[in-house]
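>>> Sequence and predicted structure are below.
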Amino acid sequence: MNRTRRDRDPQGRARSARPRDGLGRPLPYGAPGVARQPEGVVRTARETVREAQRLLDAGMPFHAHEVFEDAWKSGAEDERDLWQGLAQLAVGLTHAARGNAAGGARLLLRGAERITAHGPAHGIDVSGLAAWARELAVRTEGPVDPAAEAPRLTAP
């Protein structure tokens, strides 16, 4: 049997060492890629929102998803749906930017439903984000510019 060796982190968990582009797609080994978000970073809610917004504005929704993922894994249990929903919005935008309109729309709608069910917290504009996600899900037909489509996480 031919088995390929998997990349592992220091704890032995499978972790791809392949470089990735700004939308999180794997590139060939040795190719220049975009620095990945460190995993397992514990941030305050305010820091999470600020870092995710920076990444969204830079056209890197895949990386923003990783920030939200850290928040749902390390945050309070009663806020897990909020962070998961925000991660789904970021991944939905990632898929839309990659040209996967149907997959992106599904994730945008799922994320909108999840954050709306949670309600507002930490200054996050839940109703505005849900409206943004629903509107983008309906009109996306091909690849979108992730920086141009980046949502505002907080109300102005």
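In hand now; what should we look at?
>>> Please count neighbours and contacts with C-alpha atoms only from this point.
Fine.
>>> how about the residue most central in space within the chain, what does it touch?
For the chain, the residue nearest the mean C-alpha position is residue 65 (2.0 Å; C-alpha atoms, centre = their mean). By C-alpha atoms under 8 Å, 6 or more residues apart in numbering, residue 65 lies in contact with 52, 86-88, 90-91.
>>> what's the nearest residue to residue 32 if we skip its chain neighbours?
residue 19 (6.7 Å; C-alpha to C-alpha, 6 or more residues apart in numbering).
>>> hmm, I was thinking of residue 118
Counting by C-alpha to C-alpha, 6+ apart, the residue nearest residue 118 is residue 82, at 5.8 Å.
>>> Next up, a structure to set beside the first:
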Amino acid sequence: MDRDRDGEGRARSGRPRDGLGRPLPYGAEGVPRQPEGVVRVPGETVREAQRLLDAGMPFHAHEVFEDAWKSGPGGERELWQGLAQLAVGLTHAARGNARGGARLLLRGAARVEGYAAGPGAVTYGVDVAGLVTWARGLAARVAAPGAPVPDASAEAPRLVAFSG
């Protein structure tokens, strides 16, 4: 069988995927993929990622953050990569991979933590300190022996802190 290819001839699986990015059998009903290489302003990135997180699709939110790190200024790369790792950590935890999920949550928290030291502890409206606390708490819960597999939608973080 020939490999699936995208429009430019690169190998890319054409299998549909579920909300957590897991491949489904050919012909199954999947969720639409995130388009790759979309350049957004930071606020659009945060809003789109939050929409996907709220919908229980952290794998897709990770792809939005990946676009931001690839197209944004180099000085922000750690922020966007860390946010992507947080989304992938939630993805793995929700897929039942507690160990991998906890590791990625902690790695993402460490990566974004430096951005919490800035004025107001917020970057592009992102509540970095709140995300670090969320990630470490979820990592501890999913890594506990006998912990239930978390629901991605129920565990979705709030990227932007609500005021008043």
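Received, thanks. As the structure is a prediction and not an experimental result, all values here were calculated from the model.
>>> re earlier: how about TSV for the contacts of residue 65 of the first structure, with secondary structure and neighbour count added?
Shown next, in TSV, are the contacts of residue 65 of the first structure (DSSP: H, G, I helix; E, B strand; the rest coil; neighbours: other C-alpha atoms under 10 Å):
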residue	secondary structure	neighbour count
52	helix	25
86	helix	31
87	helix	28
88	helix	26
90	helix	32
91	helix	25
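>>> pretty sure the residue nearest to residue 32 of the first structure contacts residue 37?
No - using C-alpha atoms under 8 Å, residue 19 of the first structure is not in contact with residue 37; the gap is 11.9 Å.
>>> out of these two, which sits in the more crowded spot?
The neighbour comparison of residue 19 of the first structure against residue 37 (other C-alpha atoms under 10 Å) goes to residue 19, with 18 against 13.
>>> Map residue 84 of the second structure onto the first structure.
With TM-score structural alignment as the criterion, residue 84 of the second structure lines up with residue 87 in the first structure.
>>> how about its match, what does it touch?
Applying C-alpha under 8 Å, 6+ apart, the residues near residue 87 of the first structure are 64-66, 68-69, 111.
>>> From one end of stretch 108-122 of the second structure to the other, what's the distance?
16 Å (C-alpha to C-alpha, to the nearest Å).
>>> Kindly report the same for stretch 134-152 of the first structure.
14 Å.
>>> Enumerate the helices of the first structure by residue range, in sequence order.
Ranges of helices in the first structure, per DSSP state H, are 45-57, 61-74, 80-98, 101-118, 126-139.
>>> In a markdown table: those helices, plus distance to residue 26 of the first structure.
Output for the helices of the first structure, formatted as a markdown table (distance: least, C-alpha to C-alpha, whole Å):
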| stretch | distance to residue 26 of the first structure |
| --- | --- |
| helix 45-57 | 18 |
| helix 61-74 | 12 |
| helix 80-98 | 13 |
| helix 101-118 | 18 |
| helix 126-139 | 25 |
